[in-house]
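> what would the 3D arrangement of this be:
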Amino acid sequence: MDELIRRLAKLDTCSVSDALDKLGLAGAVTGLSPLTVRRRVAGRTVTVKLGAPMEGAPKRHLGAGAVMAAQPGDVIVVEHRGRIDVSGWGGLLSRGAVMKGVAAVIVDGACRDVDESQELGLAVFARAAVPVTARGRVAEHGFNEPITVAGVAVRPGDLVLADGSGVVFVAADKAEAVIAAAEAIFAREQLMAADIERGRPIGEVMGADYEDMLKQKEAGR
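Alright, predicted model coming up:
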């Protein structure tokens, strides 16, 4: 695991989303939830672009190229344009992904064979589950190329973090700045949580004076 992924894995999507907001960057997406095992996943993206069937589309099964290209710890991200009427990922692909050591799969749309992916222990994040096959309805337009997920641009090799709150993407060239900002936010919230558990009134902990005090402490490090 590279150092940036190791640091990202210690955070949560809420802290990273707040950091993206602070830096004026896009990256948090809506509507994607864990459908199988619930665990935090961080990794680098391998992308898949799906769309309507077209002449000259690759003959391989959709997603297979990304599975073959993936390295252990990677996260496969599928542009499925939010479609929930047809699957953009299935059980055999999940089986192949597990064999390659893929950490998770994220589908901007529906997937199927959720029970199989659950039994395999593969984390799958998607908009919905549906039994309808992609065969004859969807084609792969490419893999390991720039895609869009819920309006957010994602490139191969970008960073992604997914947990029970959702999914956030971090552009590779912005990763150091975003992670550093998220670490500061996360540390501040841990201090606040500790004070709440010690019995400090939540209204006081959430107040502006407390926030200013924490900022002063951070500035004096």
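
> going forward, measure contacts and count neighbours with C-alpha atoms only.
OK.

> the closest residue to G63 other than its chain neighbours and K217, how far apart?
Counting by C-alpha to C-alpha, 6 or more residues apart in numbering, G63 lies nearest to V48, which is 6.4 Å off, once chain neighbours are set aside. As judged by C-alpha to C-alpha, to the nearest Å, V48 and K217 stand 45 Å apart.

> between the two, point out the one with more neighbours.
More crowded of V48 and K217, by other C-alpha atoms under 10 Å: V48, with 28 against 11.

> what about A153, is that helix, strand or coil?
strand (DSSP: H, G, I helix; E, B strand; the rest coil).

> show me the contacts for the residue nearest to it when sequence neighbours are not counted.
Leaving out its chain neighbours, the residue that sits closest to A153 by C-alpha to C-alpha, 6+ apart is I147, at 6.0 Å. Contacts for I147 (C-alpha atoms under 8 Å, 6 or more residues apart in numbering) come out as 47-49, 79, 153-155.

> show the subsequent helix or strand relative to the host helix or strand of A66.
For A66, the enclosing helix or strand under DSSP states H and E is helix 64-69. The helix or strand immediately downstream of helix 64-69 is strand 75-87, counting by DSSP H and E.

> what ranges do the strands span in the chain?
28-29, 33-34, 41-51, 75-87, 104-111, 123-126, 128-129, 139-143, 147-149, 152-154, 159-163, 166-170 (DSSP state E).

> please give the structure of this sequence too, so both can be compared:
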Amino acid sequence: MSEHPLKPETRELLEKVSVATLATVMYKHGLRNQVIQDVRPLSRKGKNMVGPAFTLRYMPAREDRNQLEEFRNPEHPQRHAVEICPPGHVMVMDSRKSAYAASAGDILINRLMARGVAGVVTDGGFRDAMNIAELDIPSYHNRPASLTNLTTNEAIDINVPIGCGDAPVFPGDILVGDDDSIIVIPAHLADEAAEVATEMTAYEDFVLSKVQAGASIIGLYPATKQENLDEFKQWRAKHGR
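The predicted model follows:
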């Protein structure tokens, strides 16, 4: 259990801000490598994926340890992780950035969805990707992969620190995924990040409305002219932001 559990109000705020905005918030904290690289959503879901990280680590497979009969073992780390990932969490897999063989398929993802898991992420690939894309659970991967994970990867560790798409992920970190990408927020920064990103999003929406109406970005983005800040204040009052 994380020392900084995700608050419902923080989850609600994080569901409405972009990964790009959160990346800027993390940059202000000196954290520049929190976006998971080369991983994308299988389909749009209408709101962000948000949840604490529950991790699974793969290592290179050794042939004598990775025959199909391994899946008969009820303690096989991949199968076991699917059955113990807590509801509301995001299952995150370090698949060595390899989509040569699949990290999971639609049966396991259906099981995670039935158990109330908030999402699933791998820096490898999924088999049955088109089926997974149609599920309600947010899912992110590099690209489709048909070979079983046993071909090149062995599931070896559950809920340990991992790297996923070059981003460090610690159990309990907060993952936020939108229609573009995913960011990893250290749990102790989640409340602040949600509030700051919400404020930034309000100003960005104001800026977008101004730019679409023909305004120059100079003095507007970033706000270096007081007149724009004054107008933003009026805009917020009008739009309840």
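
> quick one: TM-score?
The TM-score (TM-score structural alignment, normalised by the length of structure 1) is 0.86; 216 aligned residues with a C-alpha RMSD of 2.7 Å.

> now do the buried residues in whichever helix in structure 1 runs longest.
If you go by DSSP state H, structure 1 has its longest helix at helix 175-197. The neighbour-count check on helix 175-197 of structure 1 (16 or more other C-alpha atoms under 10 Å) flags 175, 178-183, 185-186, 188, 192, 196 as buried.

> sorry, back to before: residues in contact with the residue mapped onto the residue nearest to G63 of structure 1 from structure 2?
Counting by TM-score structural alignment, V48 of structure 1 lines up with L56 in structure 2. Residues in contact with L56 of structure 2, defined by C-alpha under 8 Å, 6+ apart, are 77-78, 81, 91-94, 155-160, 162.

> now do R143 of structure 2
Counted by C-alpha under 8 Å, 6+ apart, R143 of structure 2 has contacts 99, 124-126.

> let's go with 6 Å and repeat that
G125 (C-alpha atoms under 6 Å, 6 or more residues apart in numbering).

> on that earlier part again, filter the contacts of I147 of structure 1 to the buried ones?
If we count by 16+ other C-alpha under 10 Å, those have these buried: 47-49, 79, 154-155.

> where does stretch 167-185 of structure 2 end up in structure 1?
The aligned range for stretch 167-185 of structure 2 is 152-170, by TM-score structural alignment.

> quick one: buried residues of that stretch?
By neighbour count on 16+ other C-alpha under 10 Å, the buried set for stretch 152-170 of structure 1 is 154-163, 166-170.

> also stretch 228-241 of structure 2?
So stretch 228-241 of structure 2, judged by 16+ other C-alpha under 10 Å, has buried residues 228, 232.

> and it, how far out from the chain's middle?
31 Å (C-alpha atoms, centre = their mean, to the nearest Å).

> so I158 of structure 2 versus Y100 of structure 2, what's the distance?
Counting by C-alpha to C-alpha, the gap from I158 of structure 2 to Y100 of structure 2 is 22 Å.

> can you check Q212 of structure 2 too?
44 Å.

> burial of the corresponding residue of structure 1 for L22 of structure 2, as a residue count?
Aligned by TM-score structural alignment, L22 of structure 2 pairs with V16 of structure 1. Using other C-alpha under 10 Å, V16 of structure 1 has 27 neighbouring residues.

> wait, V16 of structure 1 sits on A181?
No. Contact criterion C-alpha atoms under 6 Å: V16 of structure 1 and A181 do not qualify, at 7.9 Å.

> contacting residues around stretch 74-85 of structure 1?
When contacts are defined by C-alpha under 6 Å, 6+ apart, stretch 74-85 of structure 1 is touched by residues 43-50, 102-110, 149.

> what does it correspond to over in structure 2?
Taking TM-score structural alignment, stretch 74-85 of structure 1 hits residues 89-100 over in structure 2.

> gap between that stretch and the chain center?
The answer for stretch 89-100 of structure 2 is 11 Å, by C-alpha atoms, centre = their mean.

> so what does V138 of structure 1 match up with in structure 2?
V138 of structure 1 maps onto N153 in structure 2, by TM-score structural alignment.

> go on, C111 of structure 1?
Residue pairing (TM-score structural alignment): C111 of structure 1 is matched to F126 of structure 2.

> look up how far A81 of structure 2 lies from its match.
Taking C-alpha to C-alpha, one finds F126 of structure 2 at 16 Å from A81 of structure 2.

> so which of these two has more stuff around it?
Just comparing F126 of structure 2 and A81: by other C-alpha under 10 Å the higher neighbour count belongs to F126, 31 against 20.

> hmm, the more buried one is touching S146, no?
No. The pair F126 of structure 2 / S146 is not scored as a contact, 7.3 Å apart, by C-alpha under 6 Å.

> what is in contact with these two at once?
Common contact partners of F126 of structure 2 and S146 (C-alpha under 6 Å, 6+ apart): none.

> ok, back up a step: okay, the buried residues of helix 175-197 of structure 1 in CSV with distance to L11 of structure 1 next?
Shown next, in CSV, are those (distance: C-alpha to C-alpha, whole Å):
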residue, distance to L11 of structure 1
A175, 13
V178, 11
I179, 9
A180, 11
A181, 11
A182, 7
E183, 7
I185, 10
F186, 7
R188, 12
M192, 16
I196, 20
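
> tell me which two of the residues you listed sit farthest apart.
A175 and I196 (31.1 Å; C-alpha to C-alpha).
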